[in-house]
Each structure stands twice: as C-alpha cells, then as structure tokens.
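Novice: could you work out the structure for the sequence below:
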Amino acid sequence: MNTSENQNAIFPKGERAPADYFTGTAWLKMLVQANDIFNTSIGNVTFEPGTRNNWHKHPGGQILIVTDGVGYYQEKGKPIQTIRRGDVIQIPPDVVHWHGASHNSEMTHLAINTNTQKGIVEWLERVTDEEYNKI
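Specialist: Take a look at the predicted model:
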C-alpha cells in the first residue's frame, strides 16, 4: 500500500524535514507550536517508504497517532513494532527510540510532544540499514 497520492489526507505535507535527522524523505507540517499555555507541540509527519528518523528522545515525552499507512516504531533494546493507521504510541520521557515508514508504504502520524517546557527533542545517531532491516 503506497498512499503518496492519498487525496484524503487530513493535513498538508508541509515542508521537507531536515536531512540531518532523517534517512530518506519525510515531510513536516507543524500544526501547534509549543507555548507557555499548552506546553505541547503537534506536527504532522509523512514518511516516504523506507524513510525513518534518527534515534532520539523527548525530555517531556511524546505521543504518536498514526493517521495513514504502515510504519515501524522501536525503542532502544526492544524489537521493532509494526504500526498502522489508528495506532497510538505513548513514549515516556527520555526513552530512546525511532519511527518511520515501512519498506513498501508511506506512513503519516501526528507527533505530539508533551511537557515541552522540559525540552522538545534530543537527536542522536542515525538508524542504520542493519537496524532498520531487522523487522
């Protein structure tokens, strides 16, 4: 399933995500910027097939809501999980992890960064092809 031409997208793709933090092509549309009232940021992220972000962690935690496609999520030291439209992943503060599209499908999710007063993200090393292909 490749949903790159999905005309039912909820939000626009936005701008290309920084290549420093992604292997492959991803798109980011920020929907809510962090502020002192809500302490939350929300971004709509679309990963092309085979694309993933680097290992990273969120000081305030993160919630992912998959809105389209099929992807992968992995916490350091644990097996890769397949994630699909409708899945909700709650990531506690400072848990090192990565997420991205499966080999053959785009994947879009809402990335909700909570407690942003503690910091939003700390980027780490790239996910290697060997790590990604362990699915």
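Novice: only C-alpha atoms from now on, for both contacts and neighbour counts.
Specialist: Fine.
Novice: look up how far I120 lies from the residue nearest to the spatial centre of the chain.
Specialist: Closest to where the C-alpha atoms of the chain average out (C-alpha atoms, centre = their mean) is H99, at 5.0 Å. Per C-alpha to C-alpha, to the nearest Å, H99 is found 16 Å from I120.
Novice: second chain to compare with the first, below:
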Amino acid sequence: MEHVPSTSTAKAPAERFTGDVYLNPIQTPTDPARLAAALVRFTPGARTNWHSHTNGQTLYITDGVGLVGTRDGSVVRVSAGETVQCPPGEEHWHGATDSTLMAHIAMVVGDSDGDGTTWLEPVTTDEYAHALTTLGH
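Specialist: Below is the predicted model of the structure:
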C-alpha cells in the first residue's frame, strides 16, 4: 500500500481548454498499470478542446452540472453522481454549463506513449452555444 499525499491544484493549459479549468492529478500512467486519473474543475462556460483517447475515457461527475458533446452533434447534460463513457477514438469535449461549475474525475487507460490523448482544436463559441440550446439551457 502507498499513501499518496494531496496534489497541488494547477491551472489547466490554455492550449487545451477554454476558460478557467483547474486540475488535481490523482494517478499518472506507470508500468505495468497505465491508468491516468485527475480531478478536473470547470468554472461556468469553461470546457476542453475537442480531443480523443486511444483507449476511451470515463468521466465521473463529482459536482455541478456539465455538458459532454461529440462530433455528430450529440450532447448530454451531466450532474453529480453520473458517469459518461467515451469510446476509443471518439472525438468529444466536456465542460461546465454557462451558469454552473462542474467537476469530474477523468480516467483514461494510456498507451505506450503516455495517456493516449490526442488534443485537437478548441470548441467554438457557436458549437458551445448550440450545445446549450440543444439542451434547452
């Protein structure tokens, strides 16, 4: 057993996120296990860029209300206690609504090159607004 002390909160990199997002790493991928996990906190309106994961991603919502969207225009509204599973290779984004914060534990199983995430372009203001409208927000 290993007791791991709390990690410091870090501001998420602006080249991968829109708005104010904060990260607390939980687990980094190390051999033989390749789990990467982090607590991610999004302020209202904040969101990830489009991205995908080699082996998929699981998001467990811990607080607030958020959105998860895919390239085909599907959007789900998520709240505390819910889980979203994004399949391998699916381009998606996630973040808070425009009026509430959202926090989740993001979990991925990495590959030999790291966490298996491919970061893409930002979600546009129009794409985000459409997602909010789709859900009647």
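Novice: what's the match for V68 of structure 2 in structure 1?
Specialist: In structure 1, V68 of structure 2 lines up with Y73, judged by TM-score structural alignment.
Novice: its match: which element?
Specialist: strand 62-75 (DSSP states H and E).
Novice: mean deviation, the next helix or strand after that strand versus structure 2?
Specialist: Moving toward the C-terminus from strand 62-75 of structure 1, the next helix or strand (DSSP H and E) is strand 81-84. Here the mean offset of strand 81-84 of structure 1 against structure 2 after fitting is 0.8 Å, by mean C-alpha distance after the TM-score superposition for structure 1.
Novice: which ones are touching the residue opposite A103 of structure 2 in structure 1 once aligned?
Specialist: Under the alignment defined by TM-score structural alignment, A103 of structure 2 is paired with T108 of structure 1. By C-alpha atoms under 8 Å, 6 or more residues apart in numbering, T108 of structure 1 lies in contact with N44, V45, T46, F47, V66, T67, D68, G69.
Novice: ok, these in structure 2: which stay?
Specialist: Here is what carries over to structure 2 from these, by both residues aligned by TM-score structural alignment, their matches' C-alpha atoms under 8 Å: N44, V45, T46, F47, V66, T67, D68, G69.
Novice: adding neighbour count and distance to W55 of structure 1, write these out as a markdown table.
Specialist: Converted to a markdown table, those look like this (neighbours: other C-alpha atoms under 10 Å; distance: C-alpha to C-alpha, whole Å):
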| residue | neighbour count | distance to W55 of structure 1 |
| --- | --- | --- |
| N44 | 24 | 19 |
| V45 | 26 | 16 |
| T46 | 29 | 17 |
| F47 | 31 | 15 |
| V66 | 23 | 19 |
| T67 | 20 | 22 |
| D68 | 24 | 22 |
| G69 | 26 | 21 |
